[in-house]
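> Got a sequence here, can you build the structure:
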Amino acid sequence: MEQTRFEYRGFVVIPMAAFDGGLYAAMAIICDDRGQQRASGVLGHFDSAEEASAFALSAGKDEIDHRLWHPAAA
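Okay, here's the model as predicted:
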């Protein structure tokens, strides 16, 4: 399945929602300009794929903001 990609502050965020035991698990993949990818793991469970994807996108953006403000933590 083709995943929607969002560009944010020089990074690409790919929010994902996977059906998991009656709910949708939210996850995000973050790609930097060198092609390195980092997966979030499960961020939470939601009633719909849309809710899970929206949460994953928001969490991905928050992670990028944190990396830009705290580069040693990346």
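
> C-alpha from now on. contacts and neighbour counts both.
Noted.

> and Glu7, that one's in a helix?
No - assigned with DSSP: H, G, I helix; E, B strand; the rest coil, Glu7 falls outside any helix and is strand.

> Number of residues surrounding it?
Using other C-alpha atoms under 10 Å, Glu7 is surrounded by 12 other residues.

> And this one, please, so the two structures can be compared:
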Amino acid sequence: MEWPEMRYKELVLVPDLAEDDGMYAVKLVIRSPDRIQHTTGVLGDFPCPIEALRFAFQYGMARIDHRPLPSPEWTVQEWHDRQLAA
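Prediction:
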């Protein structure tokens, strides 16, 4: 499936999501205008693709701006605990 790309300060942020066992792992490709690209490692596992995309874009913008990199707001264990409680 194609995921949305985002332009930010002349760079293109391209998320790469993979679904596994109800969770979404995300990597991010940061591409410059001269087609040089950098790919992150897996940034985390997320309960839905929207959360994964949101985090990937936040991460990419922080990296480009040389700001502190974000951390996911929850852990996989917390997600599994919520699922068991429901």
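
> Let me see the ranges of the helices in structure 1.
49-69 (DSSP state H).

> What ranges does structure 2 have for its strands?
Remark: strands assigned in structure 2 by DSSP state E are 6-8, 11-20, 23-31, 37-39, 44-46.

> burial measure for Ser48 of structure 1, as a count.
That count, for Ser48 of structure 1 with other C-alpha under 10 Å as the rule, works out to 16.

> Spatially nearest residue to it (excluding sequence neighbours)?
Tyr24 (6.0 Å; C-alpha to C-alpha, 6 or more residues apart in numbering).

> Pull up the gap between that neighbour and Cys31 of structure 1, please.
Applying C-alpha to C-alpha, to the nearest Å, the value for Tyr24 of structure 1 to Cys31 of structure 1 is 23 Å.
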